[in-house]
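>>> Okay, sequence plus prediction incoming.
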Amino acid sequence: MSEPAPAADDRIPGGIFHGPTAVQVGDHNTMHNRFVTEKRSPADAAADNLARAVAAQWEAEAGLRRLSSTLPVRWALSGRRIAGRAAGAVESSRKARFDPLPGLAPVTEEVLRNGGELAALHAVYGALPAGRLLLVGPPAAGKTAATVLLLLTALHYRQRAAPADQPHIPVPVLLTLEGWDPAAESAVEWAAGRLSRQYTSFLGARGRESARMLLNSGRIALFLDGLDEVTAKLRAAMVAALEPAPCRLVLVSRSKEAVLTGKKARLAGAAAVELQPVRPEDAADFLLDPLPEPAPKPWRTVADRLVAEPKGVLARALSSPLAVSLVREVYAEVGPVDELLDTTRFPHPRAIEDHLLDHAITAAYTPRSGYPRPDHTPEEAERTLRHIATQLTAENTHDLAWWHIPSWVDARPRALAVGAVIGLIDGAVATWAFWPDVAPIVACLNGMIVAAIFGLLAHHAITQLSRPAPLSSSSWRDVFPRGSIAIGFIHWLSAWGTSVAISRMPTGIDPMPLWVYLAVTAPIGFAATVGAGRGYRLMKGTTFYFNSFFSNQIEGRQTVAAFEGRSIGPRPVWHHHTRLRVLIGLMNGVAFGLMFGLVASFSPAGPDWVLRLAVVNTVWPALYSGLLTNIAFSTTLTAVQMNARAGTPVRLVRFLDDAHQRNLLRAVGPVYQFRHARLQERLARDH
C-alpha cells in the first residue's frame, strides 16, 4: 500500500520507492523523480554565517569563564518601577510586534509571575509580543554570565530548529552600550557599525550594509549590556532611541540604574525580570560537587553552615555567583576555607567578598598541578592589574583597548629615543650614500641635515600615536577592498603613459626602454591602491602620497584587523595588525627603492651609485610605514616605558591574553574588560 504524499513543505530531494508496483505515480515515484530544492536568500546565508561566528566566540568565552558548570540561573518578575504592567507585556488584544519564535508558546502573565530558570527565561525572551526584555539585578548578581548563557541557549535553539524555521529565529549578538551617542546615530546605525568592527563578515561598506539589512529585517536580536555604566542622561536617551528598533532587544542593567532610567524613559511592552540571589543549598552543592567523597572537613563545615544559617553572614556573602565561584578558585581542595566562618575577621558579607577579590589574582597565578606554569609571579600580575584598573577607572571606562595604551604615559621620552635612533640610522645611510662622491665634510653635513629632518618626523609620528584613536589599518580586505586594485592599475597605466610621452619629447636625452617606465611607475599604482582602501595612512610621510581624494572619503572610519568569517578578538587584532603593517611597510620601501634604483641604472654613475640610491630610498619609507606609524610598535615601546616606571611586563599584550585565559579578564569583541566591575573597582581603590 502506498503512503500518502507528504505536503509540499515536507518535500525532500530524490525519490522514495513505495513497493513493487508496476506503475508508480506521485511526486516521489522511482520512474519520475522530482527534486525540490529551496534556494537560501543572501540574508539567510549572512545570518547563518553570523550565527556560526557568534557561537564560536561565546562558546570559547564561556569555556574560559567556566560557565558550563555554573550555578543555576534563577529569575523572577521584577517588582521595581522599571517597566509597565506584566499584563501589558503579554497582552494579546493589541497587535504584536513579534510573533513567538517557531516552537514557542505565547508567553502569559502566569509564566512571567512564576519565574524559573534559564529555559523559562529563553521561552519569555522568544515569545514576548513587543520583543523587549529587561534583565536586571544587583551588583555581582551574575547578569553578564546569565546574558551569555541566554545567548548560547538562543543560538542552540536556532541550530536545532528545522531549516525552514531558522530564518524566523534571530541570531543573538551581545554588544556593550559604552561609546554610543544616540543623538549622533540611530540604534540600527550604531549596531551596524559595532558589528562591522566585531565580525569579519561585516567589514567594509558592503558588510555594514549587510548588517543594517539583517537588523532591519529582525534577523538579529541585540543583547545590550552595560546600561548602568553610562551617564544618567545617556541612559534615558539610549532607551528612547531603542524604542523604534526593528529587532528583539535584551537590555541588561543594575537594578538601581534601571529604576532611575525608568523614571525618564521606558520601552513600550517590555517585561522586566530580576536575577535572584544564589540559594544556600545551590551554593553548597556548587562548592562540594568537584570534591572527592567524603569532602574535606573544612568544606563540609562551610557547606553545612550555608544550609543551616540561610540568613547568616556567610550565606549572605555567597548569595552572588561571583563570590561563590571565587571561593572555589581561591581555596585549594585542602585549603583553610573554613576561615570564612570567623565572624571576627569577617563581621559582614562585604568583608568576605573583599577578601575573596583580594586573593583572586594570587590564586590565578599560583602554580598548580595539572595547569601550565604561570609566566608571571602573583606579585607582578597583581601590580600590573592594579595599574591597569587605576588607569581605566581614571578614564571612566571598563573597556581596555590595547591600541590606547600609548596614551597612558608621557610620550616624550619614547618619542625622543625613537627620533634619535631613526635620525642616526637615516643620517648614517645618507652619509654613506654621498661619501664617495663629495668631500667628507659635505657628506657629514648632509647626513646631519637628514638625521635632523627624519628624527623630527619620527618624533612627530610617535607623538601622534600617543593620542587615543581608532586603528589606522585593518584586514587585507579592508586595505585592498574591491575596486582599489582597479584604481591603482588605472593610476599606474596613466603614470606610465605620461612618463613615456614626456620621454619622447625632444630633450636631447635618449629615452629609456618602455619596461623601465612601467617598473618605475609601479609605486604610483601601489600608492593609489592603498589610498583607495583603508590603509591610506601607510603612505603618509613617504616620497609619494597620491590619491588624496580617496583618502579624504574614508577619513575617520574605524577599522580593526580581522580574520575571515570569525569574531574579532583582542589577540588576533594585535597579531594581524602587526604583521600587516610591517609587511606593507617592507613592500612600500622596496617599491620606492626599486623605482629609484631602476632609474639610476640608466645613468653613467655606475652600479655603486645605483645601489646607494636604492638603499637611501628604501630605508625611510619602510621605517615610517612599517614601524613609526604602527600602533603595535608604539604600544610595545610604551610597555617598555611602563616596565621601567611601574614594573609591568614588557610583553604587556601577551600578559593581557594570559590574564584572559586565567579568567581575570574577559574579551568583549576586540577589547578586554575585567572579569567583573567589582574586581576593577577593588583593584583601583586599593592602588
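That came through, no problem. Numbers count the residues shown, from 1 in each chain.

>>> from here on, contacts and neighbour counts on C-alpha atoms
Fine.

>>> Now the element after the longest helix along the chain, going C-ward?
Using DSSP state H, we find that the single longest helix of the chain is helix 570-600. Toward the C-terminus, helix 570-600 is succeeded by helix 607-623 as the next helix or strand (DSSP states H and E).

>>> got the contact list for that following helix?
Helix 607-623 is contacted from outside by 426, 429-430, 432-433, 541-543, 585-598, 600-601, using Cα atoms under 8 Å, 6 or more residues apart in numbering.

>>> Quick check: A323 vs A140, distance?
As judged by Cα to Cα, to the nearest Å, A323 and A140 stand 8 Å apart.

>>> Equivalent analysis for E395, please.
Noted for E395: a distance of 22 Å to A140, by Cα to Cα.

>>> what's the longest helix of the chain packed up against?
Where contact means 3 or more Cα pairs under 8 Å, 6 or more residues apart in numbering; DSSP states H and E, helix 570-600 is packed against helix 514-520, helix 522-532, helix 607-623, helix 631-646.

>>> mind checking which of the ones you listed is nearest Q391?
For Q391, the closest of these is helix 631-646, at 12.3 Å, according to Cα to Cα.

>>> One more to weigh against that first structure:
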Amino acid sequence: MASEFSALLRRLRRDAGMTQETLAERAGVGVRTIRGLETGERADPRVTTVRLLADALGLAPEDREELLAAAISRTGNGNQPDEATGHRQPDGSPGPGNRPDLPTGRGNPPDESTAHVRPVTGQPGSAFQEALADVGEQLAQAVAARWQREEEHRQVHDPYPLPVRWQPAPEELTDHWANIRCLPAGVGDGPLDLSGRLDEIVGVYRRIPSGRLVVLGRPGSGKTVLAVRFVLDHLKSRARTDAVPVIFSIGSWDPTALTFRDWLTRQLTRDHPGLAAPGPAGASLAAALVESGRVLPVLDGFDEIAGGLRRPALEALNATTLPLVLTSRPSEYAAAVAETDVLTSAAAVILTDLTLGDLADYLPRTTRKARGGDPARTAWDPVLSELRERPHSRAGADLAAVLTTPLMVTLARAVYSDTPGHDPVSLLDTGRFGSPAELEEHLLDNFVAAVYRPRPEHRPGGGARRDVEPERARYWLGYLAHHLDRLDTPNLEWWRLGSGLRRSTRTLVTALVICLVIGLVDCLVGTLFDTLEFQLPDGLVVGTIGGFMFGILHWFMVAARDTAVAPSGVRMKMSGRDGKAARRAASQLVIGLLAGLVFGFGYGFIRGIHDGIVFGVGPAMTLRAGLYDGMIYGLPFSLAAGPTFGLLGLLQTPLDIRSAISPASLLRTNCRTVTAQLLVWAPTFGLLVGVGAGVVVRVLPALLGPIAWNTASSLKLGLISGLCGVLGYSLSLTAWGQWVVFSRIWLPLTGRLPWSVVGFLEDAYERGVLRQAGAVYQFRHARLQDHLARTYRARHAPRRPERRT
C-alpha cells in the first residue's frame, strides 16, 4: 500500500510537470527506484536519495522539509543512518567525522539547508537497523583486534612510533574546497588546515566535512602505518551506529570486472566469512553494511592497482558517495588525476620526510648501551655525528637521503640495532655503497638475513623457533614475491599458490596426482575382494580414467577461466537454503550427471575391451563387451554422481561472524569443511553406485543377455567408487585439495617452496617479513616484495636450494 511519502512524491513530481523518466534522469537515480518509491514497493527511502529528488524537483524549503520528514516517518526511525554518513546525532545533524551527502556532479555541492533533518520522536528503531548495528559492533571488535596484533608484530611501538607528519598536497591534487566543505552553490571558502602528525589523524579527518581524504607519500613514507593508526584511533572514539573503518588493499581491485561496492562486499566476506550470512533484508550482511554506509573504506595502495586500471578505478570511486580514505604514491595518483579528475570532494595531504632530529631521537633507543665508558653512547653515535657535522660529505649526504622514510629506518634498525655484531658505521663506507640506491638495496637485501639469523627464541605457543637458513628463506620468499608479481596482486592467498603456474601445467599436475591417488586406493581396497594380479591392471585403468576425467573437469571449471577455487568457509546445513544455493546445486547436478556418465562408460568400455582380449572372443564380441560394460557402469555412475554432486551445493551455511579469521585458520576451517562435506558425499555416492549397479544388472540382461554379478561386486564397486570419487573431487575442485596438490606436493617437490608451507608463512609473519591482512598475507612493504622478486628473477633459479646434510 502506498504511504504518505509515496503520495507526496507523486504529487510533487506531477506539480513539477515531470515524468518518472525525467525525474530519474535529473536526479541521477534509476527509473525503477522512482517507480518503486511512488508505488510503495520500496519501503526504505534513503535520505541521500530523497535529497537528490528534492534537488531535481527544485522544491521550496518548506516542500523539501515535508518530503524529508515523510521519508523518515516511513522508515519508522527518526535517527535512520544516512547512506552517506551512517550516523546521526539525536538532533538529526551529522555526527563527528561524518558528513552530509556528497555532490553527484562536479561543482554541485548539496544545499546546506538540507544538512539537518527534523527528527521524528516516539517511534521505535527499525529491527533491521538494530541488527546491522550489532553486526557493525562485532565487525569493529574483530578489526580492532586484528590491527592491534599487526602493530605489535611490526614493532610500531618499540620503543615508540616513528614520527609520521604531513602537509597539504598540491592544489592540483585536491578538489575544490567548496566541494570538500560541502558548501551550497555559489558559496566559496578557503582551504582547511590539514597539517598534523600520526596521533592527530582522526581529528584531522573529522575536520573534513566531505569525509574523503587522500594520503600521498613516497615508498616507505608510512602510509600503511598511518592507515592502521587511523583505524585504531577511530574505533576508540566510535559510536555504536558510526561506520566501521576497515582497511582494504585496493591493489587487488579490477574496476572493469567488479563494481566498487561489490568488491568491498567480496573482500569483507573473504576476511569475515560470517558476513556472508543473509541479512534481515535478504542480501548478505556484508552487502547490507556496505549499502547502508556502515563501513568506512580505508583503501591502502592505490598505486598498486595495475597501471591501465587506475583511471577506471578513480572514475568508479568518483561515481560513489561513500566517505573514504585513500593512500597512494604521489606520481601514480597524479597520473590518474591527469587522465580523468581528482577524487571528488576529497582533500589531499602528502607525508613529509623524517628529520635528523627524528633519527637522533629514535635510533639510539633501538640498540644496547655501550659497554664500558660512557653508558649514554651507542653504536649509532658515529653515524649521527657524521650526518650532523658533515651533512654535505658524500657518505653523509647519501645516508641522509636514505634514512628519510620510516621503512628504511626500520630496515636499518633490523640490520644493525637488532643484529649483534653489525656496526652501522659501515653504512658510511662509500667504497661499498656508491649511491643512495645501493644503500637501499643493501638494507633490503640484508633484512632477510637479519631476521632469519639463528636465535634461541620460542614461539608464542611454546617450543623453539625452527631455524631456516637465510639463503633458503630468501629463495622461497623470492618465489612468493615473483608469484605475486605474476598474478599482479599484493595478496598472498594460500588457495592461489598454484595459480602462478601455466594453466596446462596446473591441469596436468592435478590429473597426474589424482591418477596416482585413485589408482593406489583402487589397488589397496580392491585386494580385499580380488587378487593383486587382477587389481593392478584395474587400478591402472581406474586411475588413468579418473585422472583424465577430473583433469577435464578441472580444466573447464577452473583452469580455463584462469582462476582458482575459492575457499569454502562454510559448515553443513540442511534447511534454510536460499535461491542461490539451489541454482548452484542444479548446475552441479548437471555437471555430475555428465561427469559420472563419462567416467562410468569409459571405465566399463576399457574393462570390457580388456576382458574380450584376455578371453580371445574376437573383435566383434570384444567391441560388444566394451559397449555392454560401458552401459553397465555408465548409468549407475551418472545417476549417482549427479545427485551427490548437487548435494554439495545445498549443505552450506556461513560461519559465525565472530570467528577469528587468519590465513592459517581459514585453511583449517576449509579443511574441516571439505571433510564434513565428503563424509556425507562419499557414503551417499558409494551407496548410490552400488545400489544403482545392482538395479542395472537386473534390468539390462533382458536386453543384452546374462551378467555375472553378485552382492560382493556391488559392495566392492560402491566402496571403491565412494573413496575414489571423494578424493578426485576434493583434489581437483576444492581450495583445500588444490592446496594439497600444489603447496604440499608439487611446489615443494620442485624446490620452490618448503614442505611445511604453513609453518614457513607463519614464521615469516612472526619475524616481520609478512603482514596479515584478513585472510591473506602480504609482504610488509611493496619495496621488499619488488626487491625479492627481482632478485629471484635475476638468478633464473628453477633449481632448488641446497639442503643441509
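Perfect, I can see it now. This structure is a prediction, so every number in the text was calculated from the model and none was measured.

>>> What would you report as the TM-score here?
Remark: TM-score between the superposed chains equals 0.75 [TM-score structural alignment, normalised by the length of the first structure]; 588 aligned residues with a Cα RMSD of 4.1 Å.

>>> hmm, back to that, mean distance between the longest helix of the first structure and the second structure after superposition?
Mean deviation of helix 570-600 of the first structure relative to the second structure after superposition (mean Cα distance after the TM-score superposition for the first structure): 3.3 Å.

>>> Buried ones in that helix, by neighbour count?
By 16 or more other Cα atoms under 10 Å, the buried positions in helix 570-600 of the first structure come out as 570-574, 576-578, 580-582, 584-600.

>>> So what does L326 of the first structure match up with in the second structure?
Alignment note (TM-score structural alignment): L326 of the first structure maps to L411 of the second structure.

>>> Which positions within stretch 166-180 of the first structure qualify as buried?
Residues 166-178, 180 are the ones in stretch 166-180 of the first structure that count as buried (16+ other Cα under 10 Å).

>>> Please enumerate the strands of the first structure.
Using DSSP state E, the strands of the first structure run over 75-77, 132-137, 171-176, 220-225, 249-254, 271-275, 665-668, 671-674.

>>> whereabouts in the second structure does the fifth one align?
The one in question is strand 249-254 of the first structure. Using TM-score structural alignment, strand 249-254 of the first structure pairs with 324-329 in the second structure.

>>> Same question for the second one.
Strand 132-137 of the first structure corresponds to residues 212-217 of the second structure when matched by TM-score structural alignment.

>>> For that stretch, what is the distance to the chain centroid?
Offset of stretch 212-217 of the second structure from its chain centre (Cα atoms, centre = their mean, to the nearest Å): 22 Å.

>>> And stretch 646-654 of the second structure, by the same measure?
Averaging C-alpha positions (Cα atoms, centre = their mean) puts stretch 646-654 of the second structure 22 Å from its chain's average.

>>> ends of it, how far apart?
18 Å.

>>> Just the buried residues of that stretch, please?
Using 16+ other Cα under 10 Å as the test for burial, stretch 646-654 of the second structure gives G646, L647, L648, G649, L650, L651, Q652, T653, P654.

>>> Report the two of those separated the most.
Greatest spacing in these, by Cα to Cα: G646 and P654 (18.2 Å).

>>> quick revisit: between the buried residues of stretch 166-180 of the first structure, which sits nearest S634 of the first structure?
Among those, E178 lies closest to S634 of the first structure (Cα to Cα), at 25.5 Å.

>>> Per the alignment, the closest one pairs with which residue of the second structure?
Aligning on TM-score structural alignment places E178 of the first structure opposite G251 in the second structure.
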